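Enquirer: just coords:
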């Protein structure tokens, strides 16, 4: 079992979808854990985020993009009108692979004071786990980086776009569109 721990801040699923899909298809990951760092002990929005990422994958496998935030929250866009048939087939296949039963989607809320012990525990249990900080707030980034250094963790990554962000057409910032001309890096 290979794990991907995605540290999350926002409820917007798009930014976590890219890392998830990349790691499932290219790194052999079959367990994704969305980790939210908090200063208190409760936060219900993490389960909603996990479900929104899965729903976004499901919709994309049906070539539909759903907006989860912003002025268009709740609206959908039919991607059949935007992509050519061959691109649609590739898109559907890519996202369907990420919805298979052997992929586990989990959540974990940790207190700020537990960052180091949580990271150490993850490394001890699953040595070749990947830690993703693509969407984490800068408030926690330094702490996560420092803990990974102390624990000698080499697999700390971020998903980096090579294109200009476009929130009016957010599907062009998703991995199916970025992969075509390698418009992203998964940087260690």
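Expert: Sure, I can see it. All values derive from a computational prediction rather than experimental measurement.

Enquirer: CA only for contacts and neighbour counts going forward, please
Expert: Fine.

Enquirer: helices along the protein, start to end?
Expert: Listed in chain order, the helices found in the chain under DSSP state H are 14-26, 45-61, 85-97, 115-125, 138-150, 175-178.

Enquirer: format the ones you listed as a markdown table; extra columns: distance to residue 35 and mean neighbour count.
Expert: Supplementary listing: the helices of the chain in a markdown table, determined by distance: least, CA to CA, whole Å; neighbours: other CA atoms under 10 Å:
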| stretch | distance to residue 35 | mean neighbour count |
| --- | --- | --- |
| helix 14-26 | 11 | 20 |
| helix 45-61 | 8 | 19 |
| helix 85-97 | 22 | 16 |
| helix 115-125 | 10 | 15 |
| helix 138-150 | 12 | 14 |
| helix 175-178 | 21 | 20 |
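
Enquirer: these: which one's closest to residue 158?
Expert: helix 14-26 (7.8 Å; CA to CA).

Enquirer: what angle do helix 85-97 and that closest one make with each other?
Expert: Following axes from the mean of the first three to the mean of the last three CA atoms, to 10 degrees, one obtains 90 degrees for the angle between helix 14-26 and helix 85-97.

Enquirer: got CSV for the helices of the chain, with distance to residue 109 too?
Expert: Written out in CSV, the entries for the helices of the chain read as follows (distance: least, CA to CA, whole Å):
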stretch, distance to residue 109
helix 14-26, 16
helix 45-61, 8
helix 85-97, 26
helix 115-125, 10
helix 138-150, 14
helix 175-178, 27
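
Enquirer: out of those, flag the one nearest residue 33.
Expert: For the helices of the chain, the distance to residue 33 is smallest for helix 45-61, at 8.8 Å, taking CA to CA.

Enquirer: another structure for you, compare them:
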């Protein structure tokens, strides 16, 4: 009874979940290389993906409480015990893929295969390269706590264009709770100056929001800053008032390590939606920022565009504009020429020497596996051949005993003839019925047949396990 209770306790403690992994924009990466005539690099990338999946297979099989179901192309489906393997286990799979290919991989996990696939589709749309895990216990919580982070690259201290971006995102994206004003400088000695500039901008945004909530707008009249009364509907005043609850932060990025600095903004174990506004970014930095973000599979890169002549006063604020008529918030990564395209870092592609080394390691592992399967099949054939020999020795001993009995030879002689004839007849009929594929009862042929049969069974089992 105690044993039964212990068994039930272990079963209850085991939490089975499924995780589906898929490489991000792999087809586009290879297509981009082929379209640019870099066939060799495309081949190396393809082989690197194969090696990455192979390494992931080895990693999964080595982990307690993890079972590989599917592994092929750039897709991996596993079943795992969540009480043994946590979030770090899923993240390690993503790291293996990234280390071998230089590209990212996304993961969706849940209580069922369908839930894992659904989460995978969600994380690919919202946060490529991340992990999204939901279950009956935490699914609702994850959905309600999901937040959006807005990063605005700035160059001036005029608050109007930044308020437009913040107001638009707050109205059109759920759970916007944090806005970061981002500056870039090439001179590290000017970082304190840039910080002061961002702090003044943050204060300017706060002051302008306070004034707009009171239907006021600051404007220079005869070189004097004057608060003018303006017409703002109550709903628009409330819209500006809602922006005051948002957390407004500042961050200065060092251009010399811009890639690392941007990585620090989006490196998080939580599944945030990131929005980057590059409306005011200096043109000399725009290509750098866009390239780094796209290399990290961030596609929510936007620019706020006015479709009318600028007035440089309250008429340019969002409450006087109409989305898609007088202004737009355009995603730069979804134009006809940029949609479904990614940035590939050439240094992340496996070099020819590294590729040859990995291919040699892969071949060595395959040879070791084949040798092990051959040894198992050989031992199997030896065991049953010895069993066959044991039967023959028993028959020989039994025949000797029969001969020693009175009249034994008279009984044994016709029996041997009948048994021998039946033996060869059975062997002949088996070959006819099975088209020559049945194992021969000849001891030598039987050994080879048993060995080949066992090897084929091992291969079938291995392939079946890989497809489960």
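Expert: Looks like it arrived, so ask away. Only a predicted model underlies this, so the values are computations on that prediction, with no experimental measurement involved.

Enquirer: care to give me the TM-score?
Expert: Scored against TM-score structural alignment, normalised by the length of structure 1, the superposed chains reach a TM-score of 0.86; 177 aligned residues with a CA RMSD of 2.0 Å.

Enquirer: for residue 36 of structure 1, find the nearest of the helices of structure 1.
Expert: Within these, the stretch nearest residue 36 of structure 1 is helix 45-61; the backing value is 7.0 Å (CA to CA).

Enquirer: which position in structure 2 pairs with residue 162 of structure 1?
Expert: Under the alignment by TM-score structural alignment, residue 162 of structure 1 pairs with residue 307 in structure 2.

Enquirer: ok, that match - contacts?
Expert: Contact analysis of residue 307 of structure 2 by CA atoms under 8 Å, 6 or more residues apart in numbering lists 325-328.

Enquirer: for residue 74 of structure 1, which of the helices of structure 1 is the nearest?
Expert: Per CA to CA, nearest to residue 74 of structure 1 of those: helix 45-61, 11.4 Å.

Enquirer: pull up the aligned stretch in structure 2 for that closest one.
Expert: Mapped onto structure 2 using TM-score structural alignment, helix 45-61 of structure 1 covers residues 197-213.

Enquirer: okay, buried residues for the host helix or strand of residue 34 of structure 2 please.
Expert: With elements taken from DSSP states H and E, the one containing residue 34 of structure 2 is helix 26-35. Taking 16 or more other CA atoms under 10 Å as the neighbour-count basis, helix 26-35 of structure 2 is seen to contain the buried residues 26, 29-33.

Enquirer: from those residues, pick the one nearest residue 433 of structure 2.
Expert: The shortest gap between residue 433 of structure 2 and any of the buried residues of helix 26-35 of structure 2 belongs to residue 26, at 50.6 Å (CA to CA).

Enquirer: and that closest one, what's its match in structure 1?
Expert: Matched to structure 1 by TM-score structural alignment, residue 26 of structure 2 sits unpaired.

Enquirer: now residue 93 of structure 2
Expert: Using TM-score structural alignment, residue 93 of structure 2 lines up with nothing in structure 1.

Enquirer: please identify which helix or strand holds residue 93 of structure 2.
Expert: In this structure, residue 93 of structure 2 sits in helix 87-101 according to DSSP H and E.

Enquirer: what is that helix packed up against?
Expert: Packed against helix 87-101 of structure 2 by the contact rule (3 or more CA pairs under 8 Å, 6 or more residues apart in numbering; DSSP states H and E) you find helix 39-62, strand 105-110.

Enquirer: highest mean neighbour count out of these?
Expert: For those, the largest average neighbour count (mean count of other CA atoms under 10 Å) is found in strand 105-110, namely a mean of 28.

Enquirer: what range does that strand cover in structure 1?
Expert: Aligned using TM-score structural alignment, strand 105-110 of structure 2 spans no residues in structure 1.

Enquirer: which strands or helices does the next helix or strand after that strand pack on?
Expert: Scanning forward in sequence from strand 105-110 of structure 2, with DSSP H and E defining helices and strands, the next element found is helix 113-126. On a contact count with 3+ CA pairs under 8 Å, 6+ apart, helix 113-126 of structure 2 meets strand 16-23, strand 105-110, strand 131-133.
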